[in-house]
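*Asks:* Build the 3D model from these lines:
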Amino acid sequence: MKRNVGKTDRVIRIVLGLVIIVLGYLNNSWWGAIGLIPLLTAFVGFCPLYVPFKINTEKSAAE
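*Replies:* The predicted structure follows:
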C-alpha cells in the first residue's frame, strides 16, 4: 500500500472522524462507528477509494 493521503487530507479526516464519533455517541447511535473509517485512513495514510480514481493528495519527494 503506497500512501495516497496527504497532510491536509489527514487533518480533515481526523476532525471529521472525531465529529462523527461524538455525534453518534451523543445521539446514542451505532452510526458513530462510521467515524472510525476516516480516522483509520488518516492514521494509515492510505484510502482504498482513491485507488480506482487515481487520486493522490500525498506530495511526492520530487516536488
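*Asks:* all contacts plus neighbour counts: C-alpha atoms, from now on.
*Replies:* OK.
*Asks:* Helices of this protein, residue ranges please.
*Replies:* Under the criterion DSSP state H, the chain contains helices at 7-26, 36-44.
*Asks:* another one to check against the first:
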Amino acid sequence: MKANMGSVDRLIRFILGIGLILLFFFTAAPIKYLGILGVIFVITALIKWCPLYTLFGFSTKTKQ
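*Replies:* Here you go, the predicted model:
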C-alpha cells in the first residue's frame, strides 16, 4: 500500500470521522449507521491510504 493521501486530506477525514463516530452514540437508528463510515474515515486517515483513490488513480499526496 503506497500512501495516496496528503496531510490536509487526512486531517479533514480524521475530524469528519470522529464527528460521525460521535453521531453513532448520540442519535437514533437511521443516522446512527453513519458511525460505520466514520470508522472507515478514521482508519484511512491513520494509514494514509484510501482504496477508492487507488481504484481511480487519484492522489492528494504531494510529490517529494
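*Asks:* any chance of the helices of structure 1 in a markdown table, plus mean neighbour count and distance to residue 1 of structure 1?
*Replies:* Shown next, in a markdown table, are the helices of structure 1 (neighbours: other Cα atoms under 10 Å; distance: least, Cα to Cα, whole Å):
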| stretch | mean neighbour count | distance to residue 1 of structure 1 |
| --- | --- | --- |
| helix 7-26 | 16 | 16 |
| helix 36-44 | 18 | 10 |
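*Asks:* right, and these - which one's nearest residue 58 of structure 1?
*Replies:* helix 7-26 (7.1 Å; Cα to Cα).
*Asks:* average offset between that closest one and structure 2?
*Replies:* Helix 7-26 of structure 1, aligned to structure 2 and superposed, deviates on average by 0.5 Å (mean Cα distance after the TM-score superposition for structure 1).
*Asks:* Cool, thanks, talk later.
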